[in-house]
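Chemist: Have a look at this prediction, sequence included:
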Amino acid sequence: MIQVSTRDVVEKFNLAVISGEEGIGRYITTSDISRPGLEMAGYFTHYPANRVQLIGKTELSFFEMLPQDVKIERMLKLCSEDTPAIVVSHNMEAPQELIDASNQNHVPVLLTPMKTTRFSSRLTNFLESKLAPQTAVHGVLVDVYGIGVLITGKSGVGKSETALELIKKGHRLVADDCVEIRQEAENLLIGSPPPLLEHLLEIRGIGIIDIITLFGASAVRPYKRITLNIELETWDPEKTYDRLGLDEEKMKIIDTDITKLTIPVRPGRNVSVIIEVAAMNYRLKKLGVNAAQEFSRRLDEMVSLHDEMDDY
């Protein structure tokens, strides 16, 4: 299970630890944030204890209206053994009852100067990114005309060499050899390189080259959304390849399907140009322009016209 610790959140957002320091290593397993308004009112039947609890002005103003014994009881319930952290926004002073309960149950109480809604949004985005399902794919990820193209294929087919030619033409490298992919939302795949291989490219016969050193910082990017997969394979004369593009193949990564194209490789074929055209054609299809369907329509009209002439 992918996990993020409370310490990671403290370091990311530069939060102050008010109390409950012993629980700073607790793990956060969900990106959902809870505003414990109902819990302040005493309703704990469906208390989402495993979420980060975010307390703002509304919750604290209501809390101040409660009797002292009720305050203590509510805060002890709020600081459960499963609660990863309680965050107080606006740099407001944490109630003493909350501090005492957090120290007793080792639940960290954190303080942020941000507004409640803004912090909730930023924390949710951070947790969704860190807790997203992840996998790794052997291939090369390149940004071609704004399209994240994942180039796959057997070892030695020329993936890295093709990526190098694309970089020379002004496109940007994201990852070579190993692409780490996380699904941050439905139908949203983000690819990035492992830290060890960042902005490095391996070319057989030359070795490992640093793309930033050779082509500058504009030739790389740290991550990119993956929308198109191009699989390179050695030309097989016995195999029938798609010549119209009417049939769309899909590649499934985690829970997301992306468009897949198979490009046969043989001497004389400029694969980098083909990938550039594939990326531009993919963009056109998204804009509603499909050359293959238009050709099929024209062909059907011509066949219909000939049939009508034969009838005469």
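Modeler: Cool, the structure landed.
Chemist: Only C-alpha atoms from now on, for both contacts and neighbour counts.
Modeler: OK.
Chemist: can you give me the strands in the stretch 51-200 of the chain?
Modeler: Ranges of strands in the stretch 51-200 of the chain, per DSSP state E, counting those that start in this stretch, are 52-55, 86-88, 109-111, 134-138, 140-144, 147-153, 172-175, 178-185, 188-192, 200-203.
Chemist: Figure out how far the first one is from the centre of its chain.
Modeler: What that stands for is strand 52-55. Relative to the chain's own centre, strand 52-55 is displaced by 24 Å; criterion: C-alpha atoms, centre = their mean, to the nearest Å.
Chemist: Contacts only, for Lys130.
Modeler: 2-4 (C-alpha atoms under 8 Å, 6 or more residues apart in numbering).
Chemist: Dump these into JSON lines; add neighbour count as well.
Modeler: What follows is these, written out as JSON lines (neighbours: other C-alpha atoms under 10 Å):
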{"residue": "Ile2", "neighbour count": "12"}
{"residue": "Gln3", "neighbour count": "14"}
{"residue": "Val4", "neighbour count": "18"}
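Chemist: Which of these fall in strands?
Modeler: Mapping these onto strands (DSSP state E) picks out Val4.
Chemist: Of all the strands of the stretch 51-200 of the chain, which one comes closest to Glu161?
Modeler: Closest approach to Glu161 among the strands of the stretch 51-200 of the chain (C-alpha to C-alpha): strand 200-203, 6.5 Å.
Chemist: related to what we said a few turns ago, could you dump the contacts of Lys130 into a markdown table and include distance to Leu228?
Modeler: Below are these laid out as a markdown table (distance: C-alpha to C-alpha, whole Å):
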| residue | distance to Leu228 |
| --- | --- |
| Ile2 | 26 |
| Gln3 | 29 |
| Val4 | 30 |
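Chemist: alright, now check it against this:
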Amino acid sequence: MVKVRMKDVMEKFNLELVSGEEGIHRPITTSDISRPGLEMAGFFTYYPAERLQLLGKTEMSFFHGLTDEQKGERMAKLCTDDTPGIVLSRDMEVPEELVKSSKANDVPILRSPMTTTRLSSRLTNYLESQLAPNTAIHGVLVDIYGVGVLITGSSGVGKSETALELVKRGHRLVADDSVEIRQEAENTLVGSAPELIQHLLEIRGLGIINVMTLFGAGAIRNYKKISLVMNLELWDSKKVYDRLGLEEEYMKIIDSNVPRLVVPVRPGRNLAIIIEVAAMNFRLKNMGMNAAKQFSERLTREIEDGDEHDSI
């Protein structure tokens, strides 16, 4: 499935289409940007034709020093069937040789008033975001004290009701029911809601509610980095649950491992407060303050001291 086309880049950055309109729907398959400096000098052995090509002041200054024959040859080789498009920065004039090659091979030529470095940075960030590996998970994503908490569990366990209580307590909803997740970098997962259900919560017996309309713009977020997974499951009396918090469990999403806690659900347990405290405790652990580990160390010291007294 094609995620990004040249038309998307043109509209996103308000680029001027100079030539090659027939190729404006060409797909972009990699977030890497190429600045064809060596190619301008005639070295095309390792030309990354599948990348978006960016021509800046340096490349064009060198180009203008070539002979007419060399100019035509270099631009013809630059515009291939695999090249998604060529972008010129600083509103520079597009050479006739490039326009001719563009029309011959339907390679779109775009122009931007931005400086080359700034344009390269913005294009790379945009393409990395759009082309990042992605998946969708059934759950609820809430921003709690700056921690992105993904609440998972079987249907009907109370995920949406818990999210509603968290929103009432001042936290922010990102997505309900379906969470779209993309991996923007190593161990960096960003979750968002599908456009169709953005800002909406489904509560059984009540129906669909618009969180932004009811609680205001401060009650929602469009996206959030996922830092913690809270899995809700119905209480099983035969199962032994972690009571100290020393055991570390992870959930693998795409290529990242996210810390995961299992919370048993039964009448009388306030899940919203439990998840809220879990998020605060997660922040403390990241600051180096682990209450469970400190308790375990104190307990070990007490046992060792007791053994020493007994041996005396």
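Modeler: Noted; the coordinates are in hand. Just so we're clear, the structure is a prediction, and the values are computed from it rather than from any experiment.
Chemist: Quantify their similarity with the TM-score.
Modeler: Remark: TM-score between the superposed chains equals 0.99 [TM-score structural alignment, normalised by the length of the first structure]; 312 aligned residues with a C-alpha RMSD of 0.7 Å.
Chemist: Nearest to Asn229 of the first structure, out of the strands of the stretch 51-200 of the first structure?
Modeler: Nearest to Asn229 of the first structure, of all those, is strand 147-153, at 4.7 Å by C-alpha to C-alpha.
Chemist: chain center to the closest one, what's the gap?
Modeler: Worked out by C-alpha atoms, centre = their mean, strand 147-153 of the first structure lies 16 Å from the chain centre.
Chemist: average offset between it and the second structure?
Modeler: Aligned to the second structure and superposed, strand 147-153 of the first structure gives a mean residue distance of 0.3 Å (mean C-alpha distance after the TM-score superposition for the first structure).
Chemist: other SSEs contacting that strand?
Modeler: Here strand 147-153 of the first structure touches strand 140-144, helix 159-168, strand 224-225, strand 228-234, helix 271-286, going by 3 or more C-alpha pairs under 8 Å, 6 or more residues apart in numbering; DSSP states H and E.
Chemist: deepest of these, which one?
Modeler: Comparing these by mean neighbour count (mean count of other C-alpha atoms under 10 Å), strand 140-144 comes out on top with a mean of 27.
Chemist: Tell me the counterpart of Ala279 of the second structure in the first structure.
Modeler: Matched by TM-score structural alignment, Ala279 of the second structure corresponds to Ala279 in the first structure.
Chemist: Distance to Val303 of the first structure for the helices and strands packed on strand 147-153 of the first structure - can I get that in JSON lines?
Modeler: As requested, those are exported to JSON lines (distance: least, C-alpha to C-alpha, whole Å):
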{"stretch": "strand 140-144", "distance to Val303 of the first structure": "38"}
{"stretch": "helix 159-168", "distance to Val303 of the first structure": "41"}
{"stretch": "strand 224-225", "distance to Val303 of the first structure": "42"}
{"stretch": "strand 228-234", "distance to Val303 of the first structure": "34"}
{"stretch": "helix 271-286", "distance to Val303 of the first structure": "25"}
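Chemist: so how many other residues sit close to the closest residue to Ser129 of the second structure other than its chain neighbours?
Modeler: Leaving out its chain neighbours, the residue that sits closest to Ser129 of the second structure by C-alpha to C-alpha, 6 or more residues apart in numbering is Glu184, at 5.9 Å. Neighbours of Glu184 of the second structure under the rule other C-alpha atoms under 10 Å: 18.
Chemist: likewise Gln68 of the first structure?
Modeler: When counting by other C-alpha under 10 Å, one arrives at 11 neighbours for Gln68 of the first structure.
Chemist: Enumerate every residue touching it.
Modeler: No contacts exist for Gln68 of the first structure under C-alpha under 8 Å, 6+ apart.
Chemist: Next one: it from Leu228 of the first structure, what distance?
Modeler: Applying C-alpha to C-alpha, to the nearest Å, the value for Gln68 of the first structure to Leu228 of the first structure is 60 Å.
Chemist: Next: Gly146 of the first structure.
Modeler: 11 Å.
Chemist: deepest of the strands of the stretch 51-200 of the first structure, which one?
Modeler: Note that of the strands of the stretch 51-200 of the first structure, strand 172-175 is the most buried (mean count of other C-alpha under 10 Å), with a mean of 30.
Chemist: circling back: now, among the contacts of Lys130 of the first structure, which is nearest to His171 of the first structure?
Modeler: Looking across those and measuring by C-alpha to C-alpha, the closest to His171 of the first structure is Ile2, at 32.8 Å.
Chemist: Excluding chain neighbours, what is closest to the closest one?
Modeler: Closest to Ile2 of the first structure by C-alpha to C-alpha, 6+ apart is Leu131, at 5.7 Å.
Chemist: Just give me the neighbour total for the one you found.
Modeler: 20.
Chemist: which one of the helices and strands packed on strand 147-153 of the first structure lies closest to Thr116 of the first structure?
Modeler: Among those, strand 224-225 comes nearest to Thr116 of the first structure, with 29.6 Å by C-alpha to C-alpha.
Chemist: which strands and helices sit next to the closest one?
Modeler: By 3+ C-alpha pairs under 8 Å, 6+ apart, strand 224-225 of the first structure packs against strand 147-153, strand 188-192.
Chemist: List of residues touching the shortest one?
Modeler: Which is strand 188-192 of the first structure. 141, 174-175, 179-184, 222-227, 256.
Chemist: what's the closest of these to Thr234 of the first structure?
Modeler: Distances from Thr234 of the first structure to the contacts of strand 188-192 of the first structure, taken as C-alpha to C-alpha, are shortest for Leu141 (19.8 Å).
Chemist: What's the separation between the spatially closest residue to that closest one that is not a sequence neighbour and Ile24 of the first structure?
Modeler: Computed as C-alpha to C-alpha, 6+ apart, the closest residue to Leu141 of the first structure that is not its neighbour in sequence is Leu150, at 4.5 Å. With distances taken as C-alpha to C-alpha, Leu150 of the first structure is found 39 Å from Ile24 of the first structure.
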